[in-house]
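1. I'd like to go over a predicted model; first the sequence, then the structure.
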Amino acid sequence: MPPQPPSHLPRLHDKTALITGASSGIGRAIAIAYASHGTKLVVCADLRPDAHGNANTPEDKEKTHDLINKRYGEGRAVFVRCDVAEARGWEEVVSEAVRRAGRLDVLVNNAGVGEHNYPRLHLMDEAIWDKTMAVNARGVFLGCKYALVQFLKQPPHPSGDRGWIINIASTFGINGFTGGHGPYCASKAACLNLSKSIALDYAADKIHCNAICPGFTQSAMTEATFKDEAANAGRLAATPWGRWGRPEEIAAAAVFLASEDSSFVTGVGLPVDGGYLAM
């Protein structure tokens, strides 16, 4: 008989994860991927639970937490409303995760904003800057803060680690981009460098903090861009892989960074971009 492959627990066995912006796009894909890898509980945090964006199948229209519970068993996911720019919302969503599961192991700061066809900076209303920074930078700061408070006061995970933070940054946080994207680029650079700073400050506490830098990825937020013929052609020309990324491909990286497979990984900004940054 040929040798049998070793038996392994699911990669996120018994972990509790909190994911913001979980109702659609990348956040939804991460929530579903985490449940498929054995999480004890996925807390789906968003302003509303309804799925939005492309709906090609009846399941695409289902709320993320409902879909997880249907696929993987009742009680495996819950929706909690959270405005990530407000500290009160973070206190409540972290408390709810701990109330239901006893601890929090993984935070994914995914919620973000970024509009299509902003004007150039000298014509831009200050409200655009304020909104973008409130969600994409302040929201990440608050999420990290309240997750760190919980990580530090709970017993370590069986691996010895106290927690995993994954912040969804962007290739635009490494390189700039034309077309009125200044606030978005600035906010994602803040997200990326905050991740590195946290990784250094909390390494001794065995808390991982990493960022993922997606390239051009099809989601509800980018729908207007990939449906715009000229904008779509520009994105494809800038991507060596020759296509848009899929939310599931970002989710695969988020699974790795929340698992023991990344036991010696912290402080990275991992591009998942079809070669865009290599150009």
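-> Now that the structure is in, tell me what you want to look at.
2. CA atoms for contacts and neighbours, from now on please.
-> Noted.
3. the lengthiest strand in the chain: how far from the chain's middle?
-> Taking DSSP state E as the criterion, the chain has its longest strand at strand 207-214. Computed by CA atoms, centre = their mean, to the nearest Å, the separation of strand 207-214 from the middle of its chain amounts to 9 Å.
4. please compare the first structure with the one that follows:
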Amino acid sequence: MSDATASAPAHSILQKFQLTGKKALVTGSATGLGAAIAIALAEAGAAVACHGNRRAAKETADTINSAGGQAFAFSADLSHTASAQVLVDHAVEALGQIDILVNNAGMITRHEAVEFPLDDWATVLQVNLTSVFQLSQLAGKAMIERGVGKIINIASLLSFQGGIRVPAYAASKGGVAQLTKALANEWAPRGVQVNAIAPGYMRTENTSALQADETRNRQILERIPTGRWGEPEDLAAAAVFLASPASNYITGAVLNVDGGWLAR
């Protein structure tokens, strides 16, 4: 889609960031961070399967296609264990194979820990962690057979911090970070890099209430060394890097894209 690297010298470092000919599946890409990641991968040259949990990510796919890229839209409810296989099958049918998997789909449910319903616990763990393992396992098997592949998991600041009233989310995102390292250890010798990105406070619809709350917005910005909310494009750029050959010697990493929040 983009001409940014088209004129780069054949041996330019920019060539290592190109994804021309690659096929990517991005879960949870109907809106927000996932949509930004899907669009960025397409701009770098990848064909993209865009997934929505409740509805197909048609708007994201349309944005990519209208800009001259190639994208397909699918829906699959990842709160059901059978959906991962269905989604991978659809993506492979459309793309031919999956070279890049971005496990972005997730959910959050808030309750006091002492009252947290087990049904909600199970649903959050299924969507945020178990489906990540399922999709990685399904896509990773073919990547291992080809001897090349990239898996990017979206972790969280709560992969490192406990949060308040979100025990299931914190547990699931802590699990994502550890799963990333476990898969990286096993699959690196087979040519597959597995990494994660931990976003900080990002400017999306999901955080609009926090941004509108004058007190909370001020408290958040005071804690972030860069003094601003992250933009979806900040995360998307990190995803392109981890999806590209430029990151071939990076695996098992959890990259914080948080404006310095965790360093504070």
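-> Arrived safely. Computed from a predicted structure; not experimentally measured.
5. superposing both, give me the TM-score.
-> Here the TM-score for the pair of chains, by TM-score structural alignment, normalised by the length of structure 2, is 0.89; 254 aligned residues with a CA RMSD of 2.0 Å.
6. the helix or strand just after the longest strand of structure 1 corresponds to what range in structure 2?
-> Using DSSP states H and E, the helix or strand that follows strand 207-214 of structure 1 in sequence is helix 223-226. Under TM-score structural alignment, the match for helix 223-226 of structure 1 in structure 2 covers residues 208-211.
7. name the residues that touch the matching stretch?
-> Here stretch 208-211 of structure 2 makes contact (CA atoms under 8 Å, 6 or more residues apart in numbering) with 203, 216-217.
8. return the distance of it from the chain's centre.
-> 22 Å.
9. which positions in it come out as buried?
-> Buried residues in stretch 208-211 of structure 2, counting neighbours by 16 or more other CA atoms under 10 Å, are found at 210-211.
10. stretch 113-122 of structure 2 too?
-> Those buried within stretch 113-122 of structure 2 under the rule 16+ other CA under 10 Å are 116, 121.
11. can you get me the start-to-end distance on that stretch?
-> Start-to-end span of stretch 113-122 of structure 2 (CA to CA, to the nearest Å) is 14 Å.
12. and the strands in structure 1?
-> Secondary structure of structure 1 by DSSP E: the strands cover 16-20, 41-46, 77-81, 106-109, 163-168, 207-214, 269-272.
13. could I get these as TSV with distance to S7 of structure 1?
-> TSV is the format used below for the strands of structure 1 (distance: least, CA to CA, whole Å):
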stretch	distance to S7 of structure 1
strand 16-20	22
strand 41-46	23
strand 77-81	26
strand 106-109	24
strand 163-168	24
strand 207-214	26
strand 269-272	29
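14. any chance of JSON lines for the ones you listed, columns distance to V94 of structure 1 and mean neighbour count?
-> Compiled in JSON lines, these are given as follows (distance: least, CA to CA, whole Å; neighbours: other CA atoms under 10 Å):
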{"stretch": "strand 16-20", "distance to V94 of structure 1": "8", "mean neighbour count": "27"}
{"stretch": "strand 41-46", "distance to V94 of structure 1": "9", "mean neighbour count": "27"}
{"stretch": "strand 77-81", "distance to V94 of structure 1": "10", "mean neighbour count": "22"}
{"stretch": "strand 106-109", "distance to V94 of structure 1": "10", "mean neighbour count": "27"}
{"stretch": "strand 163-168", "distance to V94 of structure 1": "13", "mean neighbour count": "27"}
{"stretch": "strand 207-214", "distance to V94 of structure 1": "17", "mean neighbour count": "27"}
{"stretch": "strand 269-272", "distance to V94 of structure 1": "25", "mean neighbour count": "22"}
